[in-house]
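In: My questions are about this predicted structure, shown below with the sequence.
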Amino acid sequence: MTPTLPLDRPWLSHYEAGVPHDFTPSDRTLPQVLERAASQFPDRVALEFLGAKTTYRQLLQDALRFASALQSLGVRPGERVAIMLPNCPQFVVAFYGTLLAGAVAVNTSPLYTPNELQHQLRDSSSETLVMLDAFFPRYQEIAGNVSVKRVIVTGIQDALPFPKNILYPIKARKDGTWVNVKAGGTVHGYKALLGRQAPRPQPVALRSQDLALLQYTGGTTGVPKGAMLTHRNLIANSEQSRAWMSDLKEGQEITLAAIPFFHVYGMTVAMNLSVLIGATIVLVPNPRDIPMVLAQIQASGATLFPGVPTLYNAINNHPDTPRFKLTSIRACISGSAPLMAETARRFREITGGANLVEGYGLTETSPVTHVNPIFGEQHEGSIGLPLPGVDALVMNNQEQPVAPGEIGELWVAGPQVMLGYWQKPEETAKTMREAYGRTWLLTGDMAVMDEDGYFRIVDRKKELIIAGGFNIYPREVEEVLMKHPAVLEAAAVGVPDTYRGESVHAVVVLKPGQQATEADVIAHCRTELSAYKVPRSVEFRSELPKTAVGKILRRQLASEACEARTV
């Protein structure tokens, strides 16, 4: 007899009307999802990129040509194809084309240094690399140290309409950013390669349980590991997200895709979910270009805007924001990092009520597991409720469930949980458990569930600050720091303290034109925090170090603060 879950899923009673309580993912593969969209919405614009428009019919044809190209180059089912591109049409084509050829996609950050790129190419044993021409010099530095047999190079100009495709290289040369990559030998030009192919690759028998993607963890907790995500994992999470946003209209939505596709959150919520519902995807290659983001929202009439807190915060505080109309946005799910209450409040205000809600997920869960109701009851500071099909437990150090209101490590189970880490069985064993008839992922995040089934992340296990025997969760301190009228961004980290063991160190970025002193910030914190939680020191910076998707690197800040104290 299968052991029962040690709680009665209190979150189900707080689901919005229309959100199913039971969930079983479909048995489709990702290429089948694209084929369905092309069949149902052949003439709808699938991709919009700097004036260029690609219909779903054209997107499928291009993906089929890319699959044919890979096969012509000798790529076989199961081989890994690394994709190192920003948000552009070529990314979508390469991703779905790789899967149509039966190969496995390996998302590769365009921000990688040569050493980071070398590690990922070696670890994944990728023999094919698809990349932007501007990144090619980084590959050249490590080409002799990896097993790559073929490189497919594309440029932004390959996706632009006339005359932008002619003007872009001229501008890039003037700006000093142009990289001229000559095809030949193992290097192939994307546009010419696809132009030689018919959209008829050799059929490959794909199953939903087949490996589709190696998605590397951000490395904020050590050496990046490749999470093995299947077609079923990725489709399940797209379908769960679709079920959560029950008012989505197929063939009518417009998604502003500023969050990078090479990050699993962008891939699932901005790309795969959009294809699932036949939405138009407005591609933004550089999310740091806030004026471009604002202009694209206004011009496209975007209805969905998935993002990260740093992006919403940047929009809230950009001087150009008042000039743009952002009222078309209906729903925004914020992921990848904690969403501060002040950020959400301000964003709703400037957009005329866009529903910006916090969600939660991990690379290992494809990634979304929890979201606040889009239109229903939202708990400030909460990551919300488990998605349909997700179970969640809060566990103590003895791996036993704790009562509502008590803090423990968050465990999650569901159809979107990875197979494990690529070629790392020991790491997999540390992270996954069999219990209560399910496979659980141990998130490493400290959480608490209330009586209604809403969960709140108090912080990473490894980022907990212990001062004088008291546990201090950085997010609690950061929420207070963000309430200071002069503060744009903030992070709280622990630094060694000979008396307390550790003390809180705040790293702060001020809003443009604003001023504050260390004494000001500390005094502000004293009004809302217990004495042991108040920062003992404050450091001011022009910016905070972040991952490619915008997550603040607390461990790096802590390390740098410690080094500064020993100099």
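Out: Done, it's in.

In: contacts and neighbour counts: CA atoms only from here.
Out: OK.

In: so where do the strands sit in the stretch 201-350 of the chain?
Out: Shown for the stretch 201-350 of the chain, the strands assigned by DSSP state E, counting those that start in this stretch span residues 211-216, 226-230, 254-257, 280-283, 331-334.

In: In TSV, list those strands along with mean neighbour count and distance to residue 559.
Out: Below are the strands of the stretch 201-350 of the chain laid out as TSV (neighbours: other CA atoms under 10 Å; distance: least, CA to CA, whole Å):
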stretch	mean neighbour count	distance to residue 559
strand 211-216	26	23
strand 226-230	26	25
strand 254-257	28	33
strand 280-283	28	36
strand 331-334	23	28
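
In: Residue 456 is nearest to which of the ones you listed?
Out: Closest approach to residue 456 among the strands of the stretch 201-350 of the chain (CA to CA): strand 331-334, 14.5 Å.

In: Got another one to weigh against that:
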Amino acid sequence: MENKFEFHFATIWEKVADYVPDDIALVSGENKKNWREYEQTSAKIASFLKDRGIKKNSKVGLYLFNCNEYLESQFATFKVMGVPINVNYRYKSEELIYLLDNSDSEAVFFHESYLDQILLIYKNLPNIKTWIQIGGKESPDIDNFFLYENIILSNEPMERIKRDEDNIYMIYTGGTTGMPKGVMYTHGSFVISMFGGLKMQGYEVPDVRKKENILQLKEVIQKRSHENNSTRCLIACPLMHGTGMFLGGFMTHCLGGSIITIPEIGLNPSKLLKEIELNKVNNLVIVGDAFAKPILNELDLGLKNNNPYDIGSLQIIISSGVIWSADVKAGILKHHDVKLFDSMGSSEGGMGSSVSSRKKSVKTAKFRMNPDVIVLGDDGKIVEPGSGVRGLVGTSGLVPLGYYKDPVKSAETFKEVNGKRYSFPGDYALVESDGSVTLLGRGSNCINSAGEKIYPEEVEEALKLDPSIDDVLVVGVEDEKYGQKVVAVASFNKGMDITEDDLKANTKAHLSSYKVPKNIKFVEKVSRAPNGKADYKWAKELAKEFINV
């Protein structure tokens, strides 16, 4: 009889590879790998990482768009008990240097298309001793640069090891200053949370709160495989974000399913829908209206042209991170009766969910609270249902250890209420009379544009690097395409000016393109309070008027 094994993603996936070795694990374009190949490739890379000194809690950057190699590199890092660091592939040099330095990364996997960017920054990161290029015939003739394919060809698979459940798992997200912060968990706690999430979505999975029940996983996975009912999950959003990795990557592979990715940047709705047809996708992961609206428009277009897409294989669409409006859900349901699972959460923890279908509709931004979630009023008391009081949402289900190297922010976000530790990422909500919550948004001025968190202060400072700009405020304004778009209100230095297009172009030298304002309103003087604090209310009203929202 199989012995109980540790709650660690690498160990569980090794077991899956033993249970269903011939089942498909990865699909990216024409590139497919079964579980045996996935595990063996990852084990060879793990051997290399081990030889390069990567060990328990060593940090390894993943500077990659969606592809099989992203998941192989992550699996390999987990195998040696390292910590994968998600790198936003839109970052420019300064942002990359900050992230890789702040995370204490010792190795970085990067796609060949980012080589020019790597060559600009690698000398600024002396602690990174290993740079691994994915793609291309050869890597730069520089010490510590290696080619991914050569690593696989020249290394034997690393032997399996026993792993510690307290091994750190970390995901980087935006911080209050606009700089990324690492949110730390343990593998043990995260594995339990992932299986709990699968149960909430309706999957039959072991109740791993009793550790011995993990032994039931073999029967569950082999039964799904035998019945040809394994999860075939298309992750439409970036793997570098929590939505894609948590709700798509981890959950799918813990059930022995296959992960399908489209190896290119950006959303191509037609290609996505064709991938669903081709691979008989039954699970689709998106980020709210930013993805759902273009997909719905493409479905409507196909129907209009008498060439409808076949999405009959879809059983569930999962979303998190951006509002998924009720009318868009209804539009999708006209094409196919699929379960629409809308998750309310952040990198700091899950808070609630809603499920829609043809038989059951749910209002926009309305969620059923997860167990162990509270809403805390400004007076520090728990908000009563139906009171109309706005409160801060906190969860105790899966609480991070803290933010990496930021004890002050950790103490502000993760704190005890009535003797229990909660995570308060900053989301405000109303508690309805039926106990559900209506999400109001972040209490800060954080802008959420197509799932990307953008902090006004960072954009303001970049705009003010232009010598013509005296003062500027940046706000988010509601937008049909992006959810919110970035709008700036700026004033000139005396005797100087600049066109809107030129200011945008100059700012792109300092910021990722998605952070650059879509619109800029020039005014004689930017309004501030007597103490110098920003008047964001004034700026937002002016911005709305300017773009006729």
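Out: Thanks, I have the structure now. Note that the structure is predicted; figures quoted are calculated from it, not measured.

In: residue contacts, the residue nearest to residue 478 of structure 2 when sequence neighbours are not counted?
Out: With CA to CA, 6 or more residues apart in numbering as the criterion, residue 478 of structure 2 has its nearest non-adjacent residue at 4.4 Å, and that residue is residue 484. Residue 484 of structure 2 is in contact with 447, 448, 449, 450, 476, 477, 478, counting by CA atoms under 8 Å, 6 or more residues apart in numbering.

In: try 10 Å
Out: 290, 322, 447, 448, 449, 450, 451, 452, 475, 476, 477, 478 (CA atoms under 10 Å, 6 or more residues apart in numbering).

In: from those, which ones fall inside helices?
Out: residue 290 (DSSP state H).

In: which of the contacts of residue 484 of structure 2 count as buried?
Out: If you count burial by 16 or more other CA atoms under 10 Å, the buried members of the contacts of residue 484 of structure 2 come out as 290, 322, 447, 448, 449, 450, 451, 452, 475, 476, 477.

In: In strands, which of those residues fall?
Out: If you go by DSSP state E, those have 447, 448, 449, 452, 475, 476, 477 in strands.

In: if we can go back for a sec, identify the farthest-apart pair in the contacts of residue 484 of structure 2.
Out: 290 and 475 (18.8 Å).

In: Please convert the ones in strands among the buried ones among the contacts of residue 484 of structure 2 to a markdown table, extending it with distance to residue 343 of structure 2.
Out: Output for those, formatted as a markdown table (distance: CA to CA, whole Å):
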| residue | distance to residue 343 of structure 2 |
| --- | --- |
| 447 | 19 |
| 448 | 16 |
| 449 | 18 |
| 452 | 16 |
| 475 | 26 |
| 476 | 23 |
| 477 | 23 |
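
In: Quick check: residue 553 of structure 1 vs residue 215 of structure 1, distance?
Out: As judged by CA to CA, to the nearest Å, residue 553 of structure 1 and residue 215 of structure 1 stand 19 Å apart.

In: Name the nearest residue to the residue nearest the centre of structure 2, sequence neighbours excluded.
Out: Central residue check for structure 2 by CA atoms, centre = their mean: the C-alpha nearest the mean position is that of residue 241, 1.7 Å away. Counting by CA to CA, 6+ apart, the nearest residue to residue 241 of structure 2 once its immediate chain neighbours are dropped is residue 86, at 7.5 Å.

In: which residue lines up with the one you found in structure 1?
Out: If you follow residue 86 of structure 2 across to structure 1 using TM-score structural alignment, you land on residue 107.

In: re earlier: correct me if wrong: the residue nearest to the centre of structure 2 contacts residue 88.
Out: Yes. Using CA atoms under 10 Å, residue 241 of structure 2 is in contact with residue 88, at 8.3 Å.
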